[in-house]
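In: structure here, sequence nowhere to be found:
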């Protein structure tokens, strides 16, 4: 094998792993692959028509992001959504959302503001089109633009991991939000956040970021309550 042939094979392998990673990540975030679903390397290899090496590489990357878990018997599953830990998740999200937004208000540039405005419009357009995948992606991108404006790579990276985990929770209740009788549920705070960051009003940016987290928490709690049906009529006979 020539050196150029070997390089071409390595590039193809890299592209294959990236394709598998992108596809599986999309399916996990949109819940097409449900929490707890098995991810067998052999089955995935047949599905994507490639060797197990790029499959394994993609699964390792997804595992590093907390989207899949490998059990002691070496089997791999889509990571569960641990609702028992949801309050702790919200606490962490609130902290990172507030600190990154505060830093953005201190350190933002004009280019940062332009990027935020563009992504806020993308989120609004996704909402208008009822495109749930685009909604969660553009929402993440907007908040990451805020974090990048804060100029702290470490805080931004941690924030990004939390936002990715939260995308599955968002997808669980997007339909509930869209069908809600209250238009307020879909109102975006992004424009107000941008304005506070533009004015470099750290206290206002902090408050808006905190309110944004509380709104996310309230929406999900309302969704869980709405999914519980206690309207049973036990006096009425069951159909035969």
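Out: It's in. Model, not experiment: these values are computed from the prediction.

In: could you use CA atoms for every contact and neighbour count after this?
Out: Will do.

In: what's the spacing between the spatially most central residue of the chain and residue 156?
Out: Nearest to the geometric centre of the chain sits residue 167, at 2.6 Å (CA atoms, centre = their mean). The gap separating residue 167 from residue 156 is 16 Å, by CA to CA, to the nearest Å.

In: next one for the comparison:
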């Protein structure tokens, strides 16, 4: 099975003006992008709708987070039902910054994944280990533990709506990147786990993308790995080099 290459840009809280967002959209709108790659960008929540209006139609827009409830007294949270109503097709869940800074457990991430899927959203599900966990050879254990909670609440046929983003915490925003061999090893282990925990068909079809200081200098080598199906890009998605990352599979 050929899995469509996927490149996501997580803008986080950057940049902090609509004019800067417009400039980013203009760069992407004018670019010659690989049409065989699915491209998704995730601006801050305040700019989701303006970005969706500004960006070319072959680039999808994603929220960076959502809550487990569709409505109610949850000040500051984003409803998955509201995202669906607004025409936002994707949401990022389980990012390491949500897990570490905001204390989200794997169980809570799974609960949010269930809520997003119930509204018809597609999910970019982030997993990954800390440097201490990698040095203790706990990468597989940690990542499988994070995925296990999602496996419990997701039906087999719903995995077509999930993209798994492996993001080693020690490589996010640090300039350090997992080697292509390290990324491939972990992606292969994730696929093996999906085969045993869900099904071989889901394992084969699910896209597993890499995130962690991806840039124009390392994207092409990473993209050659058989189990690396794309990238979730942080800082580099705010720069013109994002175009080169999107085109990493282009000959």
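Out: Perfect, I can see it now. Predicted model only: the values in this text are computed from it and were never measured.

In: can you calculate the TM-score here?
Out: Remark: TM-score between the superposed chains equals 0.26 [TM-score structural alignment, normalised by the length of the first structure]; 103 aligned residues with a CA RMSD of 5.4 Å.

In: SS state for the residue nearest to the centre of the first structure?
Out: Taking DSSP: H, G, I helix; E, B strand; the rest coil as the rule, one finds residue 167 of the first structure in the helix state.

In: residues near the closest residue to residue 56 of the first structure other than its chain neighbours, how many?
Out: Spatial nearest neighbour of residue 56 of the first structure, chain neighbours left out: residue 41 (6.9 Å); criterion: CA to CA, 6 or more residues apart in numbering. Residue 41 of the first structure has 18 neighbours, counted by other CA atoms under 10 Å.

In: wait, residue 41 of the first structure touches residue 48, no?
Out: No - between residue 41 of the first structure and residue 48 there is no contact under CA atoms under 8 Å: 10.4 Å.

In: for the first structure, which segments count as strands?
Out: 68-70, 76-78 (DSSP state E).

In: contact partners for the residue nearest to residue 56 of the first structure?
Out: Under the criterion of CA atoms under 8 Å, 6 or more residues apart in numbering, the neighbours of residue 41 of the first structure are 52, 55, 56.

In: the last one and residue 28 of the first structure, how far apart?
Out: By that I understand residue 56 of the first structure. Using CA to CA, we find residue 56 of the first structure at a distance of 16 Å from residue 28 of the first structure.

In: who has more neighbours, these two?
Out: Per other CA under 10 Å, whichever of residue 56 of the first structure and residue 28 has more neighbours is residue 28, with 21 against 18.

In: I'd like the distance between the more buried one and residue 59 of the first structure.
Out: In terms of CA to CA, residue 28 of the first structure sits 12 Å off from residue 59 of the first structure.

In: kindly report the same for residue 124 of the first structure.
Out: 32 Å.

In: likewise residue 93 of the first structure?
Out: Residue 93 of the first structure is 25 Å from residue 59 of the first structure, by CA to CA.

In: ok, those two, which is more surrounded?
Out: Shown here are residue 93 of the first structure and residue 59; by other CA under 10 Å, residue 59 has more neighbours (26 against 20).

In: quick one: the strands in the second structure, in order.
Out: Using DSSP E, the strands of the second structure run over residues 5-10, 37-42, 59-63, 90-93, 122-127, 162-166, 208-210, 230-233.

In: redo those strands as TSV? Include distance to residue 142 of the second structure and mean neighbour count.
Out: Output for these, formatted as TSV (distance: least, CA to CA, whole Å; neighbours: other CA atoms under 10 Å):
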stretch	distance to residue 142 of the second structure	mean neighbour count
strand 5-10	23	24
strand 37-42	26	21
strand 59-63	25	23
strand 90-93	17	26
strand 122-127	9	25
strand 162-166	11	24
strand 208-210	16	29
strand 230-233	20	28
